[in-house]
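>>> here is a sequence with its predicted model. Questions after.
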Amino acid sequence: MNKIKCECGHVNPEGTVLCEACGKPVEENQHIDGNDKRRLLNMRYDGSARRSQTYNKSIVDKTWNFFSSVKVGIWLIVLALIASGLGTTFPQEQYIPANATSRDPSIYYESQYGILGQVYYQLGFHNLYSSWWYMLLIALIGVSLVICSIDRFVPLYKALKRQRPKRHTQFLKRQRLFSETDNVTDDDKFKLISRLKEKRYKVHEENGHVMAEKGRFSRWGPYVNHIGLIIVLIAALLRMTSFMYLDEYVWVREGEKIVIPGTDGEYYIKNDDFILETYDEDDERFQEAIEQQGAVVKNFQTNAIIYKETGGKVAGAEPKLEKVKEEKIQLNRPLKFDSYTLYQAGYQQNEFKSMTFKVHETDDPEETSLGSFTIDLTQPKDKYKLDNGFSVDVTQYYPDYELEEDEPASETPYPRNPAFVFTVHPPENEKSETSFVGIGKNIDATGENNYKLGIEDFDTRYVSGLTVRRDYTLPLFIIGAAIFMIGVIQGMYWQHRRIWLHPRGEGIMVAGHTNKNWFGLKKDIGHIIEDTNVLMVRDQQELE
């Protein structure tokens, strides 16, 4: 790497515009800022050598230069915003309503939103935030932030750390605020230094040369912003891992005890009772809604019991469970345990729990029962024996019966519209018979059956819909957002102000620079030169 030695003796890295020690513009550098003597100095990075502005040979250099560009970072953010906007056009796959006709995304989006929904699904926007290309886009934004920060922070930090009070006259004369006074007394110089200290400037002196500085920490505000954003992006990427973020939906029936998804079989939940409350029909506030919908829900809650498995797991053995918590889960009143949170998200009414069927003779108009049996629709048996010698085989079971292309099928595994294919075995070795029985359906395929089955009774229950959530990334989001806001405040409400006093013969040069609020800096200089012979600085940008 080439080195550039300044006349002050300081050795600068290649690409330096202003000498890190004295501030003199480096001759024949690759930038025009320091060579054009008619222009004010560009002090944005104090003329420090930035890698992206110096090297452009190897593939590493080109990659670094690409990601260090602010324009590239802005375009990546714009693309992410456009993609995020498109992803919110329709619900993401995980937010398809549980009571939708079909939760299959290939069917749901087209049936619900037409051709636009079909295009939305085919382009993969239904799973946008977990797609590889969206995650890659977020990662590239993070890479851009890191490289942009390193490319600017490190050189600027070194330049500010190495600056000395004695600066080259070209550096001073080409500052935006500058004045030169021919005759200044020692008393005036003493007043200037005293008043700088009164204004809480940190004063550095070197052989009569003075540099007064305050608010340098404000220069690091943008880089603190970047740190906060990087933490937020890391949290967004970690949110895609099942360990750091869990968002599951589970249906729990009244009286049912099941494993809570995402807990690796460690926790169980029992729906001890489900309560649904509606507003009174005489309540005038909801008369219109009651007339339209029939009822307005006031409250729905799950009285839940949480169990934890204790001891080792033995294959085929019932797990040993210990009660952990018993609580009511209501809308906006979740149940929290360990690192998990259960939210009341929905419910279903009148799901079939069990059905009782009777056997009677086909030609019997009174349908006198020859025997009956009850099927638990959650765990139906393969065979039922009646007291009078009959036996019935459950040949086929369709929990949620529908006809697809003239073939019977079950749309869901839940007993919402149960239907059966039964094989009836009469006593005394009579010929077995097959029947199809469902809600409003009783079909004899041959038309020659001597016996029929009919629904004698049924029992229903509520089903509670719960969202299971665990989020370890939330603290990272909070920390990242807090750091980002600290950077915003740091860079917005403070300014990095510098004032140089350069003795020249009997006179003195005064120059000033700030990264913002030039009016405030001029006001400070006006205060320190008050009642002295030192001339007020001129704004050389206004004179151009």
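Structure received.

>>> could you use CA atoms for every contact and neighbour count after this?
Fine.

>>> sec struct for the closest residue to N225 other than its chain neighbours, please.
Leaving aside its chain neighbours, N225 sits nearest to F484 (4.4 Å; criterion: CA to CA, 6 or more residues apart in numbering). Classification of F484 using DSSP: H, G, I helix; E, B strand; the rest coil returns helix.

>>> put this next to the previous one:
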Amino acid sequence: MEKVKCECGHENPYGTYLCESCGKPLKEEEGKLANMRYEGTARRSQTYRKNVVDKIWNFFSSVKVGIWIIIILLIASSLGTVFPQEMYIPPDADPSVYYYQEYGTLGQLYYQLGFHNLYGSWWYILILAALGISLVIASLDRVVPLYRALRKQRVTRHSKFLERQRLYAVSEETYADPVQKLDEAAEALKKKRYNVRRENGHLLAEKNRFARWGPYVNHVGLIIFLIGGMLRFFPEMYVDESVWVREGETEIVQGTDGEYYIHNNEFIVEYYDDERDDQFQEALENQQDPVVETYETQATLLKPEAGGTIGSETDLEKIKDHDIRVNDPLTYDGYSLYQVDYKLNEFSQFTFALELDDEEIAGTEFTVDLNDPAMSYDLADGYTVEIMEYFPNFEMDENNEPTTINRVPDNPRIIFEVFPPDLDPDDPDTTGEISFLGVQLNEALTEDNEYAIRLTDADLVDVTGLTVRRDRTLPFLIAGGAIFMIGLIQGSYWHHRRIWAQHSNGKIIVAGHANKNWYALKKDFQYAHEQAGLPYPDDQAELNEEEGGSSENGSTKQ
């Protein structure tokens, strides 16, 4: 678009309100005060409106659009807190079943809408990306013209520029040497830590220009923080998994792609003793159950030997031993394993024996591993027992059919089929005697069972619950938060102030502008008035209000 030429000869970009060189208003607006927002320079969003790029830029540069994106993001984030996210439900639970069982129809709807994994959903990431784009475009749309205007500002300003500042005054007295008076004012303002520039005897005193960049430093910090948050969706940058390990067993460390294993050597729980711990005597007396003092996992971290296969439990070599306690994780190679939960006395193995006429048949004891059961057991004297169905955590579903809640053996039920020596279990036409067994349960499912299976022993095991964490996004989050705080302090505790003082026909003309805290600028004017006799300006915004005029343009914070 064509540039606008000022009477001073300077060519300004289309849409500029105040000449970048002399400050003269290039177009008339209602109200007496000059619009000093972004120093009256042209913003791209208010200038170019032709093509698709312009429309996208103008949309995201709007502060209202940014606020609506934040509101939508807050509403979406709050939806994720109605029920626990999938990462916080029991790791062995099926989400499609868990939410309905725990929270009913609302829970089922919550799962079906995808809110159970809200913060990793594509639409939530899209909102975060939109917020980031809005921050970038809105910042560039404002910071570039502002930087250009502040960098090019001259000492000598057009008389109409001075007249339309909020603080403005003309000396009543005519001075024989007004330049000397301005020299005295310059010395006084330097004592107030103003940066004073002179041109043709005129004066520009400026202070705390860096405060104008505070909001944009905030935006940079927020953008870096958002980048750190979005990087959490990449497995290489962020891992938050859980692993349950039974005593004496080895499990793959989730989130490491089979690179590391954890072995539970022993799990220990210690309780407060109401006789030993006198200081907790009163509190312990009010507790019906024992109160845990500490719990820990004596663990060993392992990895496949060199040349071994990742993901294979064979040929593992020890890396380190560590007693994992709350707030004392096992840490290695950026991974940290935290102690977060435990389970005592989980069923591990059931031992059964085959009986005939209430007498145990010698050599027919067999043990079922409840976590990985074999489906067939060959016993002495040609007896065979097969598992037809296994329900680790038994319940009846809506159709009154047997099912399992999860794979954890909290309520194990087993349907056995017994084949005596005279029956061939491999013959498809042969049917053995069927029994349904569990804890305090032994039912015959075929008529006139001759043989019975009895539960003779049960092995229990303690299980530890560990959280696996690796967070490479922390440097981004810390840096973003620190930069944001710097910008907040920068823009809140310092204020950009400017004082113009010019002479004309022996009179001194003063004007002042601040992006906020006008009271402080008035105090500086008062100091210059007392020290150097500089005219004390009137607040034209207050005068306009008294006269019923508008002061909107001049009172806006910058």
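That came in fine, so what should we check first? Note that the structure is predicted; figures quoted are calculated from it, not measured.

>>> so what's the most centrally placed residue in structure 2 up against?
Nearest to the geometric centre of structure 2 sits G229, at 5.2 Å (CA atoms, centre = their mean). Contacts of G229 of structure 2 were listed using CA atoms under 8 Å, 6 or more residues apart in numbering, and they are T473, L477.

>>> separation between it and V217 of structure 2?
G229 of structure 2 sits 18 Å away from V217 of structure 2, going by CA to CA, to the nearest Å.

>>> check E173 of structure 2 too.
45 Å.

>>> more neighbours, these two?
A direct count of neighbours by other CA atoms under 10 Å for E173 of structure 2 and V217 places V217 higher, at 22 against 10.

>>> in what helix or strand does the aligned residue in structure 1 for the more buried one lie?
Counting by TM-score structural alignment, V217 of structure 2 lines up with V224 in structure 1. V224 of structure 1 belongs to helix 221-238 when assigned by DSSP states H and E.

>>> same thing with I77 of structure 1?
Assessed by DSSP H and E, I77 of structure 1 sits inside helix 70-87.

>>> residue range for that helix in structure 2?
If you align by TM-score structural alignment, helix 70-87 of structure 1 falls on residues 63-80 of structure 2.

>>> so what corresponds to the residue nearest to the centre of structure 2 in structure 1?
Counting by TM-score structural alignment, G229 of structure 2 lines up with A236 in structure 1.

>>> just give the number of residues close to the closest residue in space to L284 of structure 2 that isn't next to it in sequence.
Distances taken as CA to CA, 6+ apart place D274 nearest to L284 of structure 2, at 6.2 Å, with adjacent residues excluded. Per other CA under 10 Å, the neighbour tally for D274 of structure 2 reads 16.

>>> wouldn't D274 of structure 2 be in contact with Q287 here?
No - under the criterion of CA atoms under 8 Å, D274 of structure 2 makes no contact with Q287, lying 10.3 Å away.

>>> all strands of the stretch 301-450 of structure 2, in order?
Secondary structure of the stretch 301-450 of structure 2 (DSSP state E, counting those that start in this stretch): strands located at 316-325, 330-332, 335-356, 359-360, 366-369, 376-378, 384-391, 394-396, 402-404, 413-419, 433-438, 441-444.

>>> let me redo that: the stretch 51-200 of structure 2
Remark: strands assigned in the stretch 51-200 of structure 2 by DSSP E, counting those that start in this stretch are 167-170, 195-199.

>>> what does the last one correspond to over in structure 1?
It stands for strand 195-199 of structure 2. Across structure 1, the stretch matching strand 195-199 of structure 2 (TM-score structural alignment) is residues 202-206.

>>> mean deviation, the matching stretch versus structure 2?
By mean CA distance after the TM-score superposition for structure 1, the fitted stretch 202-206 of structure 1 averages 1.6 Å away from its aligned residues in structure 2.

>>> got the contact list for that stretch?
For stretch 202-206 of structure 1, the surrounding residues in contact (CA under 8 Å, 6+ apart) are R164, P165, K166, I193, L196, K197, V210, M211, A212, E213, K214.

>>> give me the neighbour count for the alignment partner in structure 2 of the third one.
Right, K166 of structure 1. Under the alignment (TM-score structural alignment), K166 of structure 1 pairs with T156 of structure 2. By other CA under 10 Å, the residues close to T156 of structure 2 number 19.

>>> show me what contacts T156 of structure 2?
Going by CA under 8 Å, 6+ apart, T156 of structure 2 touches C22, E199, N200, H202, L203, L204, Q502.

>>> what do you get if the cut-off is 6 Å, keeping everything else the same?
Going by CA atoms under 6 Å, 6 or more residues apart in numbering, T156 of structure 2 touches no other residue.

>>> for V468 of structure 1, same thing?
V468 of structure 1 makes contact with D247, E248, Y249, T341, L342 under the criterion CA under 6 Å, 6+ apart.

>>> just tell me what the last one corresponds to in structure 2.
What it means is L342 of structure 1. Using TM-score structural alignment, the equivalent of L342 of structure 1 in structure 2 is L337.

>>> and its match, how far is that from S312 of structure 2?
Look at L337 of structure 2 and S312 of structure 2: by CA to CA, they are 20 Å apart.

>>> the two: which is more packed in?
The neighbour comparison of L337 of structure 2 against S312 (other CA under 10 Å) goes to L337, with 26 against 14.

>>> does that one really touch P329, like I thought?
Yes - if you go by CA atoms under 6 Å, L337 of structure 2 and P329 touch, sitting 5.2 Å apart.

>>> re the thing from before, okay, the contacts of stretch 202-206 of structure 1 in CSV with distance to L474 of structure 1 next?
Output for the contacts of stretch 202-206 of structure 1, formatted as CSV (distance: CA to CA, whole Å):
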residue, distance to L474 of structure 1
R164, 45
P165, 47
K166, 50
I193, 50
L196, 46
K197, 45
V210, 49
M211, 45
A212, 43
E213, 39
K214, 36
